[in-house]
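Engineer: Just a sequence and a predicted model for now, questions to come.
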Amino acid sequence: MLALPVVIMLLWAIWNESWQFQIAKQEVQARAQSAALQYANRIASRLDGQFSALQFLGTALLPPDSASSPPSAKTIAILRLYLALHPSLYAFNIQSPDGNRIVWSTRRQSARPINPGRVLTPLSRNSQFLLGQDQYAQRVQSRVIPIRYRVADRLGRTRFFVGTPYRVDRLLGHVDSASWRFQVIDTRDRSVVGIWQGGQVGWAATLSKPAATAFGPDIAVPGYPFMIQVRWPPALVVQAWIKGAWPRWLLEVLAVALLTLAAWWMRRLLRQQQADRSRLRTAAYSDPLTGLPNRLALQQRLPLALAQAKRNGTQLAVGYMDLDDFKPVNDTWGHAAGDALLQSLAQRLRSCMRGTDLVARLGGDEFVLVFEGLTRPDDLMAALQRIHTAVEQPFALPGGHRAQVGLSLGLTLYPDDDSDADLLLRHADAALYVSKLHKADRPHWWRLWGQDTQDSEETRLECNPLHIDPYGPTAGGLLESAQEHFAAVADRFVERFYAAVAQEPESTEILARLSPAEFVHLKAHQAEHLRSLLSADLTEDGQRQRAAQVGRIHALVGMRSAVVVKSFGRYLQLLSQIAGSLPARAADRQDLVHILIGRLQVELEAQVESIQQTHDPFPQWIFRLEQRLPEWVHWVDFARDMLDEIIKLPGLCAAVFYKPDAQGHFVYEFNSGRFGDYMRSLERHGVPSLELNRHSPYGQSPHPRAWRSERIETNPSYSSDPRMAPWKEAAHAVGIRSSVAIPIKDGRDHMVGVIGLYGLYPGQFESAAMHAFFDSLAQVCRRFLQRSQSSRLSPPLPAQERSHWRERLFGGGLEMFMQPVVNLHTGKPFKVEALARLRLEDGQLITPGQFLSAFGSSELAHLFVLGLDQALSQVSRWDAQGLSLGGCRT
């Protein structure tokens, strides 16, 4: 299991590199499309210029009868000068009305044109412009595309054509150092006009460089039947992926190395802890003076022995034994002599007990004997005789002294005494008590419980069970008796706990975000939590609910589970010290520690589970948002719904989309949650709007900083960040404690706006997990803008004004102005054009250029229905008045 984080890190690194490769691929594709679009515009611009020149030549420079008479000498000089300035053109030709014969040309050449008239096709945007098909022309010694301008008379008949062959290599020439390959396709017959690659124009057979394999979508040449296919070598994507990857790779390798080192170190620590636990277990179950099993070992062994006797159908004897006349040994020769006697006694008992039997020291001179597997009455008597023989011999003590002690033993037999382990010990203790009462006249040094007289059921030993229900009546009684002690040290405990926590850098950073008043409140809350934890009336369900709330807060303030677990270790250590100082029996103090451990274990489990449950909704929300992207068409709908949904995540109370206006003031276009309350609070405190100016005190909020830096900017705490002083009081008034600004870019990497999120807790947006969430949100917004081509957004519109216009649309503010369309030949209107306007309460009219970009799908649908209804109603009224129109255009 220790290797699992290393494996997960490796898998994450592989996934991250795959994701980075896809990003590099998308970036290369976007650059290629941009370059292809620029290339297509350049080709269109060149053709536009030459067609304009032909149009000017045919309409301004040439006489109307150019088909039968040559141009003037001045015109010829102008044409030759133009050709000298434009080597991409071969010659200016005047061609017959059918386009199949050259009447006059600036060059001496064949009268047969390169392309016959039937080959040339008119352009859709201007039927007077005709474009031929590319082919190799022997007279030009190059591939050319003929272009012509048709000169018509007043009746639209062709008088002549003005044309020129356009060299393909000059038309497709381009200056670009990138490794793109542009292939120009004639969409009329899907033929290849030419290929540009690496500064050369040619065809696949003439290019020296190998063809690229990766390609993107075709780009149309505006206004012409050409299509640009852009291609690039796959190595370009690899280069883009590798570029800037070294720091990332270094971090990934370093993370894997650190995790591997941590796993090795943890394994070493675990082994050491196992060894320590083994030593502690031995110490926990052994008496330190004699090496005999102690009370804890007895509590574990005796129930097992009873279960085995029940299974095997054998008898079991439990004896409670102490030494007679042991106190005079301590009084005469000191406790060292008494300890030596006990050690010698332990050795003798071991030597005379069977391997299946047990002898345990409870404390002082008290011992418990357990005899298992007794099948005959003589077995127990033989064992008791061996013990008595071994103990009645004098003991050698330090200093050459010798001492002799007697024994008293109380016995009970199972299954004759069919009781549980605790009651068997009580019965044996009661028998011992009776035996010592009759020490002067007893027939044996041992006494069997229930023999002759009714033995007392009083016992002086109360054994603490190994497992105490932390919420049961036993736990409640112990805690109730300790309440006065806990209340006296509660405040000191809290101070010591936070002093210990302050030694951890991560915890110190979290606490530093609190103001002094907030820190005092936190300590008071911690003291209350301690009192709840130590309450005798606490239930497990109640503790889990309260711990889940605390865990949620820990998750939101950026505290990792590992830090919580570590702080619980310090918490338990301090609680154990407090319990250890309780003026009570050692057994009660030990039981109290067990109770606290049990409750803290429940507390830790509930908090860690709550931390995970608080973190899980964020990546799940991103996944759902990506799945829903096809539902939205307009940015307005997407942004509005996204902000309404995001504030449902844990700890978020307000969200906003900001964008600066032309004056550098930030305007909030969409908002949700408590943001409206926050704005009203800012107005009450007299705080002006945010500014883009980096030198202004009102330009230090995360939102202007994010716009300027194009990076995520956070405000850990309005209390601890001095830059947030202008907004502190207004934010605290509505419960806002921290904020973050996320820059949003379009598909061309241009800034579109800033998403602002506001949190209920300090430090809520500082963790690595939250920053990963912000990056994912920015990527989803960017993909939506790229898909919907909504990056060319309108100027910022305040949310109040947007809401006002929407209310006017749904509240009867739409007016359709009917504009007649007049036939200039007859002078009569034959159609009307309906123009939509929004009329505000003060009479101001808002044009579509202003309000269309502010409306989403629902508003636009409502606008269409209302506008169509008003327009058709007006047409119906005109029809009723006898005013007939040929049609209606809205």
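Structural biologist: Everything's here; your move. Here the structure is a predicted model, which is why all the values come from computation and not from measurement. Residues are numbered from 1 along each chain as shown.
Engineer: only C-alpha atoms for contact and neighbour calcs from this point on.
Structural biologist: OK.
Engineer: Spell out for me which residue occupies the centre of the chain.
Structural biologist: F773 (3.4 Å; CA atoms, centre = their mean).
Engineer: Please name the residues that touch that one.
Structural biologist: F773 is in contact with F618, P619, I622, counting by CA atoms under 8 Å, 6 or more residues apart in numbering.
Engineer: Give me the subset of those residues that lies in strands.
Structural biologist: Under the assignment DSSP state E, the contacts of F773 contribute nothing to strands.
Engineer: just those now: which is nearest A662?
Structural biologist: Closest approach to A662 among these (CA to CA): I622, at 32.5 Å.
Engineer: what's the neighbour count on that closest one?
Structural biologist: By the criterion of other CA atoms under 10 Å, I622 has 17 neighbours.
Engineer: so how far is G651 from it?
Structural biologist: Counting by CA to CA, to the nearest Å, the separation of I622 from G651 is 16 Å.
Engineer: circling back: any chance of the contacts of F773 in a markdown table, with distance to F161 too?
Structural biologist: Formatted as a markdown table, those follow (distance: CA to CA, whole Å):
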| residue | distance to F161 |
| --- | --- |
| F618 | 68 |
| P619 | 67 |
| I622 | 62 |
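Engineer: quick check, nearest of those residues to N715?
Structural biologist: Nearest to N715 among the contacts of F773 is F618, at 19.5 Å by CA to CA.
Engineer: how about that closest one, what does it touch?
Structural biologist: Taking CA under 8 Å, 6+ apart, one finds L649, F773 in contact with F618.
Engineer: Check the gap between it and Q612 for me.
Structural biologist: In this view, F618 and Q612 are 11 Å apart by CA to CA.
Engineer: ok, second structure coming up, stack it against the first:
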Amino acid sequence: MIGPAAYAAEAQALLQLARPAMDAAIFEAVDHIHTLVWLNSACVEDLELLEREGIADCATFTQNYLRIACSSKLTATRHRRMARAIGRSCELLGLPLSLLLEALWLALQILHEAVAHLPWAREQHAQLAAVLSARVRDALHAINDGQHELSTARHQLMIELEQWRTTAGSWDAFAIGAMERLSRHPGMVAIAIGRPDPDARIVYEFESPRFVAYLAEIQRQGIGPLSMDASNTFGQSPQARAWRSRDIEINHSYLVDAGAGPWAQAAHAVGIHASTALPIIDSEGEPAVLLALYGALPGQFGTQSMGLFLQALRQVFSQAYAELGQLGRAHPPPVAVRRRHLQLLSRGAVQMAYQPIVDLATGVPTAVEALARLVSEHGRLIAPAEFLGGFGRPELNRLFVLGLQHALHDLAIWDQAGVHLSVTLNLPPSVLVHRDCLRWVIAGFAISGVNPERLMLELLEDEDAAASNQRDDAINRLATLGVKLIMDDFGSGYSNLWRMRSMPFDAVKLDQSLLTELSADQPRTVRFLAGLIDVVQGLGLRAVVEGLSSPELVALACILGADAGQGYALSHPLPATEVPVWAHNFSWASINPAQPPGELAALAAQLARSGAGHRGKF
């Protein structure tokens, strides 16, 4: 009897008649298989872990499977699906196919003996024996297919990651896309990417949804955070060990790995039973970030095939980081310098400088842009160009929070001096989409008492479309809060006009690089700048021109109809204590379009006479 006939009506009838005898035979087969498996020393540890962690009892699982395999109600499709799942699990655990083959044929032999003792005709004995043999063959083929499915899935995943590495365009995009692909892989429960902060705590930059649930469970249970400090109780996790050793570290089971033990209950609560940490190496051979994987089965990261997969995975992530990790960032400082900068940030040694923004219609200062500086041990102010290249997501998060706190606090102080301004603050895309961003902003308002409408957050243009929906959702939440939003550096690269129209932006900053190009082709650049201002204002947004470094450029922006401007011609960045004095003493020399000061302003006046843009309060 072959294939579908083993599940047909005639086979079902025979199985139903023989059910009592086969139940007894199955019970006997389970005992023999249990002995067989426990004689195989290579499998005992993994199977014991499954039992200790409450995932599966070998004897119970074997009995349930054999009862289903011998059921009169079993269909071929269900049997093969179940057997393929067994094959995938065995591949994850590294259980040899030869052991499964031996166990199934042992069970078949015992079942045949039970059938032979039934008071049936010889023909019925032969028919039922053929049914059982056919079902065992089906199971073996499907188990083998399941094992190959997992091997094929790993191979296909590596191909996809290699292709994604060449097309992602940025490290952030690669990390997000790679995590999505890894999350779909069999046995994978949670994924995170992070690195240590200056206090030797691991800070995560990218997290899968289940990992977020794991962190929430850790917090709920009051368990301490991961640490890199080897002397710390929480400093022996696979991630800490991997960072120190620069090699892949594996936690086979939270019940066995003492370093991972503190988080056992939290892990088990969300279905995590094993983990591994892969240090991702940068172009200088130093660990840059950690890739942490969390699995559903104890021991799944310790098999030979998984070891090869992890090595390949580490290689593609390291190559991606080497190629993409610094794209779009300032040049990274030397390691020793970066370490000092991180220490300053961790201590909160941040000071804000404020560059005024002036309404070009009225000449009234209406806002200031908050610009972060690190303060060295000797009081030297360190500009962003010196430290931003060494900052990753955790550092940008902290810098934003500190900058927000300083800016809102200073607004409140200036109010007491009779100077009422708004403040703009840069909001990096990675900070925007952080799950706590909105909470940080709300907390800042609660502490300072500042009205949300006086905070304007500047968002950089970003070509990465990998998380566009997430970014847009975050933008809408901030707008609902009352915060005003500005698109920064418009005209410096990619811009989506439809997005500008559909998203709740209030203003657009025109990139100062546009003004640096004036010397090359003045008429064309002036017309281009005028066109940009018209486009922005045509969308109902305010146009702010950056880089007004001379009176002539201020006149140019005024005549072209820009709403507001900032630059050295109006004011250099000021310490917080000097802003009220500057605001009280600032005087505005109005621009007469009939007598424009300089050639550029004359070109602008020419354009203005042919149809000037409108101006409004910033």
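Structural biologist: Perfect, I can see it now. Quantities reported herein were computed from a predicted structural model and do not represent experimental measurements.
Engineer: TM-score for these two?
Structural biologist: Once superposed, the chains reach a TM-score of 0.56 (TM-score structural alignment, normalised by the length of the second structure), with 396 aligned residues with a CA RMSD of 4.1 Å.
Engineer: what about the second structure, which of the contacts of F773 of the first structure hold up?
Structural biologist: Contacts conserved in the second structure for the contacts of F773 of the first structure, using both residues aligned by TM-score structural alignment, their matches' CA atoms under 8 Å: F618.
Engineer: Helices - which of the contacts of F773 of the first structure land there?
Structural biologist: The helices, defined by DSSP state H, take in F618, P619, I622 from the contacts of F773 of the first structure.
Engineer: which residue lines up with the first one in the second structure?
Structural biologist: So the one you mean is F618 of the first structure. Under the alignment (TM-score structural alignment), F618 of the first structure pairs with R154 in the second structure.
Engineer: The closest residue in space to Q537 of the second structure that isn't next to it in sequence: neighbour count?
Structural biologist: Spatial nearest neighbour of Q537 of the second structure, chain neighbours left out: A543 (6.6 Å); criterion: CA to CA, 6 or more residues apart in numbering. For A543 of the second structure, the count of nearby residues is 29 (other CA under 10 Å).
Engineer: cool, G538 of the second structure as well?
Structural biologist: 13.
Engineer: Tell me how far it lies from D488 of the second structure.
Structural biologist: Distance, G538 of the second structure to D488 of the second structure, by CA to CA: 17 Å.
Engineer: same thing with I55 of the second structure?
Structural biologist: Distance from I55 of the second structure to D488 of the second structure, by CA to CA: 52 Å.
Engineer: higher neighbour count, the two?
Structural biologist: Higher neighbour count among I55 of the second structure and D488: D488, with 21 against 15, using other CA under 10 Å.
Engineer: surely that one meets V508?
Structural biologist: Yes. Using CA atoms under 8 Å, D488 of the second structure and V508 qualify as a contacting pair, with a distance of 6.1 Å.
Engineer: Give me the nearest residue to G476 of the first structure, chain neighbours excluded.
Structural biologist: Nearest-residue entry for G476 of the first structure: A536, 4.3 Å, with adjacent residues in sequence omitted and distances by CA to CA, 6+ apart.
Engineer: repeat for A142 of the second structure
Structural biologist: R84 (4.9 Å).
Engineer: So the one you found: helix, strand or coil?
Structural biologist: Following DSSP: H, G, I helix; E, B strand; the rest coil, we place R84 of the second structure in the helix state.
Engineer: what's the counterpart of it in the first structure?
Structural biologist: R84 of the second structure maps onto A548 in the first structure, by TM-score structural alignment.
Engineer: ok, that match touching S610?
Structural biologist: Yes. Using CA under 8 Å, A548 of the first structure makes contact with S610 at a distance of 5.1 Å.
Engineer: Give me the common contacts of the two.
Structural biologist: Among the neighbours of A548 of the first structure, none is also in contact with S610 (CA under 8 Å, 6+ apart).
Engineer: For the aligned residue in the second structure for Y678 of the first structure, pull up the helix or strand it's in.
Structural biologist: Aligned by TM-score structural alignment, Y678 of the first structure pairs with Y214 of the second structure. Assessed by DSSP states H and E, Y214 of the second structure sits inside helix 209-220.
Engineer: just M321 of the first structure next, same as before
Structural biologist: Using DSSP H and E, M321 of the first structure sits in strand 315-324.
Engineer: Read off where the helix or strand following that strand ends up in the second structure.
Structural biologist: Heading C-terminal from strand 315-324 of the first structure, the first helix or strand you meet, by DSSP H and E, is helix 327-333. Across the second structure, nothing matches helix 327-333 of the first structure (TM-score structural alignment).
Engineer: show me what contacts V550 of the first structure?
Structural biologist: Shown in contact with V550 of the first structure (CA under 8 Å, 6+ apart): Q607.
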